[in-house]
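Q: Dropping the sequence and predicted coords here.
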Amino acid sequence: MGTTFVGVLLCKVGRFVVNIGDSRVYCTYPDGRFIPVTKDHTLVNDLLKTGEITKEEAEFHPKKNVLTNALGVWDNVRIDIEEHPESISSFLICSDGLYGYVEHDVIKKVMTSKELSTTLKVRNLLNKALRVGGYDNITIILIELEASDNR
């Protein structure tokens, strides 16, 4: 049994996202876009990339949680590291306990809300995952940046 790893490094030379497994980082941009910036290291994602299954088939695939890359399982682990130099309003770091149970559009609505504080966004997302029966662990970390933040 292995574990996933995902993280965000904010520094003066750039903003970097690191990913192993199927935990995710989403970015919210000043123009309202909300997109995942990590790629899941799963069997189903590999099947999607090769065109062997459709997005609809992937959603309910019995092996959608089978990892193809994780810490503690294989000797050779692939680490995805990407730089994100563009202006970003926030980073949402989460496990499949959130995105696997709460629809993307629902998460986006919370994340792009101007009325909710950072704390209320996290609580709102957690409550939504619990309400729909999130049986997996639910990890939610939200990093909101100021427009002038140059870390």
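A: Arrived safely, thanks for sending.
Q: CA only for contacts and neighbour counts going forward, please
A: Will do.
Q: counting residues per helix, which one in this structure is longest?
A: Looking across the chain with DSSP state H, the single longest helix is helix 118-131.
Q: Now the element after that one, going C-ward?
A: For helix 118-131, the following helix or strand on the C-terminal side (DSSP states H and E) is strand 140-144.
Q: Around residue 91, how many other residues sit close by?
A: 25 (other CA atoms under 10 Å).
Q: also this one, for the comparison:
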Amino acid sequence: MSRKVVIAHGAATDVGQVRKVNEDSHVAEPPVFVVADGMGGHDGGDIASEMVIQEFAKLGGTHYVSESGSQAMVEALQAAQDRIVAFALEQRSRGASDYQSGTTCAAALIADGGSSPLWILLNVGDSRIYRYFDGTLSQLSRDHSLVQELVDSGQITPEQAEHHPERNVVTRALGGMAPAVPDIFQVTLPVGARLMLCSDGVSGMISDAEIADILAAEETDARDTAEKLVAAAVEAGGRDNATAIVVDVMGLTEENPYDSEQQRVSMEQKLGVLP
């Protein structure tokens, strides 16, 4: 008998105090949750991020197991990449020779893991996925950015990375001619855990300690928590668009694959499980 996760979720977004257009896009359509950050300064960043969301939104309302869930996410990402590249080529063919568009992607999908639900996570770029549980905040995704590479090589510290002049330079994104190579991995989340996906307009404006403090407020529901994260980022300067999705793991329920006890007994007798 499989176990189904019971969740509550909420999302918020804000254009911020500097930019005129919100190039972030998001979707929260169980079992899929996605934040995409259109690359600032590029033409059509909002179009690119919306294309990502449109492709991943097609996964909403569908049951997945581990293998099918991972495949569906990779296919959605590739479909978005193909659309973004095709749109850019079309714009250039019409005379916009320097047209560029790009976006990040951070995604989570709930899949049936049998004894416990699996969370399939995917990211490209510097939009992040965090887990908060039992008083501890963990960054589950790894930034695809220049400063992350400098941190990994020991050239700068994580603290220096927060203020590095090239902290917004990403090393992977959708929209370029090179393949959009994601990190994709699976985790289990215990009851009481919070999953948070955000654009760097949140994680780049408030510290991990501030994020943890906001997520720690158990009396605040997922939607209000997402709104507080975005509001804090805007209040801290709002130099970029800010988007956050919060998903709370509320519990687990037993999911009986049979419509009735009579059906279960009949099937198990046919299989030889029961006399």
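A: Arrived safely, thanks for sending. Everything numeric here is computed off the predicted structure, so don't read it as measured data.
Q: Need the TM-score between these chains.
A: With the length set by TM-score structural alignment, normalised by the length of structure 1, the two chains reach a TM-score of 0.91; 150 aligned residues with a CA RMSD of 1.8 Å.
Q: how about the longest helix of structure 1, which residues of structure 2 does it hit?
A: Taken onto structure 2 by TM-score structural alignment, helix 118-131 of structure 1 occupies residues 222-235 there.
Q: mean deviation of the matching stretch from structure 1?
A: Compared with structure 1 after fitting, stretch 222-235 of structure 2 deviates on average by 1.4 Å (mean CA distance after the TM-score superposition for structure 1).
Q: What are the buried residues along that stretch?
A: Residues of stretch 222-235 of structure 2 classed as buried by neighbour count (16 or more other CA atoms under 10 Å): 222-234.
Q: how about the strands of the stretch 101-250 of structure 2, start to end?
A: According to DSSP state E, counting those that start in this stretch, the stretch 101-250 of structure 2 carries its strands in the segments 105-111, 118-124, 128-133, 136-139, 183-187, 194-198, 242-255.
Q: Please tell me which residues of structure 1 the fourth one aligns onto.
A: Mapped onto structure 1 with TM-score structural alignment as the criterion, strand 136-139 of structure 2 occupies residues 33-36.
Q: from the buried residues of stretch 222-235 of structure 2, which two are the most distant?
A: Using CA to CA, the buried residues of stretch 222-235 of structure 2 span at most 18.6 Å, a distance reached by 222 and 234.
Q: and the match of strand 136-139 of structure 2, which residues are buried?
A: residue 34.
Q: quick one: contacts of that stretch?
A: 24-28, 108, 111-112 (CA atoms under 8 Å, 6 or more residues apart in numbering).
Q: Identify the residue of structure 1 aligned to residue 153 of structure 2.
A: Aligned partner of residue 153 of structure 2 by TM-score structural alignment: residue 50.
Q: For that match, grab the count of nearby residues.
A: 10.
Q: so how far is residue 62 of structure 1 from it?
A: 18 Å (CA to CA, to the nearest Å).
Q: Report the contact partners of the spatially most central residue of structure 1.
A: Residue closest to the average C-alpha location in structure 1 (CA atoms, centre = their mean): residue 24, at 2.2 Å. Neighbour list for residue 24 of structure 1: 6, 36-40, 92-96 [criterion: CA under 8 Å, 6+ apart].
Q: I figured residue 121 of structure 1 was touching residue 109, is that so?
A: No - judged on CA atoms under 8 Å, residue 121 of structure 1 makes no contact with residue 109 at a distance of 9.9 Å.
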